[in-house]
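Asks: Have a look; sequence and predicted model below, questions after that.
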Amino acid sequence: MPRNEPTEGTESWDGEGSARRRKAARYAVPVAVGVVAAATIGLVPAFAGSGSPDLPKISAQDLIAKMAKSDVQQLSGTVKVTTDLGLPSLPGGAGAFGGGQGGGGGSAAPQSKLMELASGTHTLRVASDGPEKQRVSILDKAAEYSLVHNGNEVWGYDSGSNTAFHHTAPGNAAHGKRQAPEEVPPGLKNATPQDLAQRALQAAGDTTSVTVDGTAKVAGRDAYQLLIKPKQSASTVGSIRVAVDAEKGVPLKFTLTPKSGGAAAVDVGYTSVDFAKPAASTFSFTPPKGAKVVDGGAADAKAHRPHGKGGAASEGMKAPEGMKAAQDMSGMNVLGKGWTSIATVKGEGSGLPSGKDKSKGAAGGPAAFLDSIGDTVHGSFGSGKVFSTRLVNALVTDKGTLYVGAVDKQALIDAANAAK
């Protein structure tokens, strides 16, 4: 059958056309917004409507090509994000990654909002006008957090604490260019269906099956549904479904379902979308009267000083946790390929402390809690603890080496055995 001939929606695309995949990886609207992976979401009520539209048949290859050709630079809309990774709760009721109250400090720094999107349902308002103007607002019941990128400036504002975060990237006078700000963390850039679909398609290859699986109505627009399934049995990912706007070629919804079944682990989608140019005022920001303003540039410079001397910015701002984590992960290696890639980090010391260590307190303290949520495993590598979510599993050996990936427990043990 000719390659470009329309086919039934179940035609498989198993990694053919690497050039098209490379193009597809560039289609996403550059909306500097949160999630997740990330991340990185309960949209069924929002998308209930007139059912599946009757659209012309299209092959997976042609649908991906349509996405690659899409050059939508301007849009605004509302996105609902629901994440159910099955993360354990820490003592005191906080989530495993800090809970949903901004860490309790009311910080307006973008990094402080990353972990809030790791669980629960959130509503975002997004707007984009090309690569230099984006805005996202995370709406909460009692407060709103806004992140505004305009040229070489980034503002973050938390209405709950009336705190603003500001960063200006230095210009390059010699070449008449401005540097792009680095204060928008990757996790906050990857919470739209476009960004998440891009990352999923980058993994497409001989380890992946891609098909067109029917149509859908999303945010009032007709869409094709692209179904992505790993072929590697050790992957914890069951399937990824991407609803692609039939006219614009822009992903409108992204749903990741674990192999274990149940509710989606990540579900991100527009409930309303408008492809008109947003008003210029959308990307303007002036701190409200009385707002506490933290200079992000000063924070970054001090955070990189040796031994943390002067590492706190004005008003006592500390180096972002994400930055610390990135420094700790500097020795990371990746084993395997495709959906069963495993990241490994050789730690220092002798691994996790045991809950039996009475020096941690009568109840064992944090060590006892780690023992309670992890499963002890053994292999030729020695012993260790496996910590599991619905999507990502991690093995920490007694020698301090970390193995983590969207793979099952046995794949982690096999990797540790092979690397001993």
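Replies: Received, thanks.
Asks: going forward, measure contacts and count neighbours with C-alpha atoms only.
Replies: OK.
Asks: And stretch 394-404, how far out from the chain middle?
Replies: Distance, stretch centre to chain centre, for stretch 394-404: 23 Å (CA atoms, centre = their mean, to the nearest Å).
Asks: ok, now stretch 328-338?
Replies: Distance, centroid of stretch 328-338 to centroid of chain: 18 Å (CA atoms, centre = their mean).
Asks: Tell me who's in contact with the closest residue to residue 401 other than its chain neighbours.
Replies: What sits nearest to residue 401 in space, not counting adjacent residues and going by CA to CA, 6 or more residues apart in numbering, is residue 346, at 4.4 Å. If you count contacts by CA atoms under 8 Å, 6 or more residues apart in numbering, residue 346 has them with 331-332, 400-402.
Asks: For those, which single residue is the most surrounded?
Replies: residue 402 (23 neighbours; other CA atoms under 10 Å).
Asks: how near is it to residue 391?
Replies: As defined by CA to CA, to the nearest Å, residue 402 lies at a distance of 17 Å from residue 391.
Asks: One more: residue 73?
Replies: 32 Å.
Asks: Comparing these two, which shows the higher neighbour count?
Replies: Per other CA under 10 Å, whichever of residue 73 and residue 391 has more neighbours is residue 391, with 24 against 19.
Asks: wait, what's in contact with the more buried one?
Replies: 85, 236-237, 258, 265, 406-407.
Asks: again, only using 10 Å
Replies: Applying CA atoms under 10 Å, 6 or more residues apart in numbering to residue 391 gives the contacts 84-87, 235-238, 256-260, 265-266, 405-408.
Asks: want to compare, so here's the second one:
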Amino acid sequence: MAPYASDDNTTAGETDDLPAGRRKAARYVVPVAVMGVAAATIGLVPALADSGDPDLPKITAEQLIDKIAKSDVQQLSGTVKITTDLGLPDLGGLESGLMSGAARHGADGGSSADPSAKLTELASGTHTLRVAADGPDRQKLSLLENAAEYSLIHNGKDVWGYDSASNEVYHGTAADHGAHGRQQPPATPKDFAEEALKAVDPTTSVTVDGTAQVAGRDAYNLVVKPRQSGSTVGAISVAVDAKTGLPLKFTLTPASGGAAVVDAGFTQVSFAKPAASTFDFTPPKGAKVTEDRELEHAGKAPERAPEHEGDRHAGGVPEGFSGLNTIGEGWTTIATFDTDGEGLPTAGGGAGGDLGGFLDSLGDKVSGKFGSGTVFSTRLVNALITEDGKVYVGAVTKDALVKAADAAK
């Protein structure tokens, strides 16, 4: 494989020989599976980099990617600030109500401490997290809220979630999480960067763009950009710790410009071994404790998404939807599936008509060879729903969705 040029003018072919695990689609950093969250919500805090760029040895993009891949930080603690902003229309607080309602779903037999519900709050707004890790069997993440705190603790075989606002506790095991296919949303710069680097393929430009200081640490800036037109992704920037290779800051900016869609970065970090007591947890007196198995039996535990061999974009399709396929490649990949012939409610009379009118107000009417439909737009993920119930969704422009629908006819 030809090395990356020292001036970082990376060519598409130079990235093509990277391991397959790094070439999967970061265009699904916000995947189809979370479109439900995106449709209800996903800004960026001011840049977390300190003033003054450090003078570091030159490094190529390939070397920096390898540095990230080889990073083996086992022990750390710190504070992360994460902000997400899809630029959704103002729904008068409805979206925040939906998110908090999901987190408080204990009223219908679940638990507000269930991480699969609570951590969806990270998909909207600005949040401060405290994180700690001591090897693969001990991690802790605390979501700081107004006068409350939510903590997710993995200590050996036990996984605990505690919501101080409701005094509810979730308890499961690492084995339970694996068996149920539970996946938590990205929360740290490393989580986001791992997804982003899967996009390194011939449709991607990768460069090193100077240096920065993040949380008092010297870092290199790795920039990942789509080469294709039609993507809503402008650029992904990852600040990589010069010493350890750990991603310290992740920023995804949209092609339309303005504030970032996702920004997650350490404001403070230490690589010292956290105290063992950091990962201790005993349910407080009077707390309601819900076992993971109880959620499973109550039908609350999420099912494992089906896997389709050879389909790198495969994922679960909600009940009533079928035929998940993809169109195109690289950053302009579009997922398409059917709503089993049911399009959006029309703006006619009755309750369905009222809903149709409301939905119409949030989207843009479009037409083409495919017929007509409505495009629901965010700053990153857009979706076209045709009147005959076909859905086209991806991190692409509205025009790209219409072209894909026309080509399918």
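Replies: In hand now; what should we look at? Note that this is a predicted model, so its numbers are computed, not measured.
Asks: Return the subset of the contacts of residue 391 of the first structure lying in strands.
Replies: 237-238, 256-258, 266, 405 (DSSP state E).
Asks: Now do the strands for the stretch 151-300 of the second structure: every range, in order, please.
Replies: Secondary structure of the stretch 151-300 of the second structure (DSSP state E, counting those that start in this stretch): strands at 158-163, 168-173, 204-214, 217-226, 233-241, 247-254, 262-270, 288-291.
Asks: compared with the first structure, how much does the fourth one deviate?
Replies: The reference is to strand 217-226 of the second structure. By mean CA distance after the TM-score superposition for the first structure, the fitted strand 217-226 of the second structure averages 0.5 Å away from its aligned residues in the first structure.
Asks: so where is that strand in the first structure?
Replies: Counting by TM-score structural alignment, strand 217-226 of the second structure pairs with residues 221-230 of the first structure.
Asks: buried residues in the matching stretch?
Replies: For stretch 221-230 of the first structure, a neighbour-count test (16 or more other CA atoms under 10 Å) marks 222-230 as buried.
Asks: just curious, which of those is nearest to residue 414 of the first structure?
Replies: residue 230 (19.4 Å; CA to CA).
Asks: burial count for the aligned residue in the second structure for residue 343 of the first structure?
Replies: In the second structure, the residue matched to residue 343 of the first structure (TM-score structural alignment) is residue 335. Residue neighbour count, defined by other CA under 10 Å, stands at 21 for residue 335 of the second structure.
Asks: Apart from its chain neighbours, what residue comes closest to residue 335 of the second structure?
Replies: With CA to CA, 6+ apart, the residue lying closest to residue 335 of the second structure is residue 326, at 4.4 Å.
Asks: Now name the helix or strand holding that neighbour.
Replies: Element membership of residue 326 of the second structure, judged by DSSP states H and E, is strand 322-327.
Asks: That strand - contacts with which helices or strands?
Replies: On a contact count with 3 or more CA pairs under 10 Å, 6 or more residues apart in numbering; DSSP states H and E, strand 322-327 of the second structure meets strand 334-338, strand 390-394, helix 398-408.
Asks: for the ones you listed, which one ends up most surrounded?
Replies: For these, the largest average neighbour count (mean count of other CA atoms under 10 Å) is found in strand 390-394, namely a mean of 25.
Asks: In the first structure, what stretch matches it?
Replies: The aligned range for strand 390-394 of the second structure is 401-405, by TM-score structural alignment.
Asks: average gap between the matching stretch and the second structure?
Replies: Mean deviation for stretch 401-405 of the first structure: 1.0 Å (mean CA distance after the TM-score superposition for the first structure).
Asks: what does residue 288 of the first structure align to in the second structure?
Replies: Residue 288 of the first structure maps onto residue 284 in the second structure, by TM-score structural alignment.
Asks: Distance check, the residue located most distally from the centre of the second structure against residue 343 of the second structure.
Replies: Largest separation from the mean C-alpha position in the second structure: residue 349, at 38.1 Å (CA atoms, centre = their mean). For residue 349 of the second structure, the distance to residue 343 of the second structure equals 16 Å [CA to CA].
Asks: Could you do residue 184 of the second structure as well?
Replies: For residue 184 of the second structure relative to residue 343 of the second structure (CA to CA), the value is 31 Å.
Asks: Would you mind telling me which of the two has the busier surroundings?
Replies: residue 343 (17 against 12).
Asks: before we move on, what SS does the more buried one have?
Replies: Secondary structure, DSSP: H, G, I helix; E, B strand; the rest coil: residue 343 of the second structure is coil.
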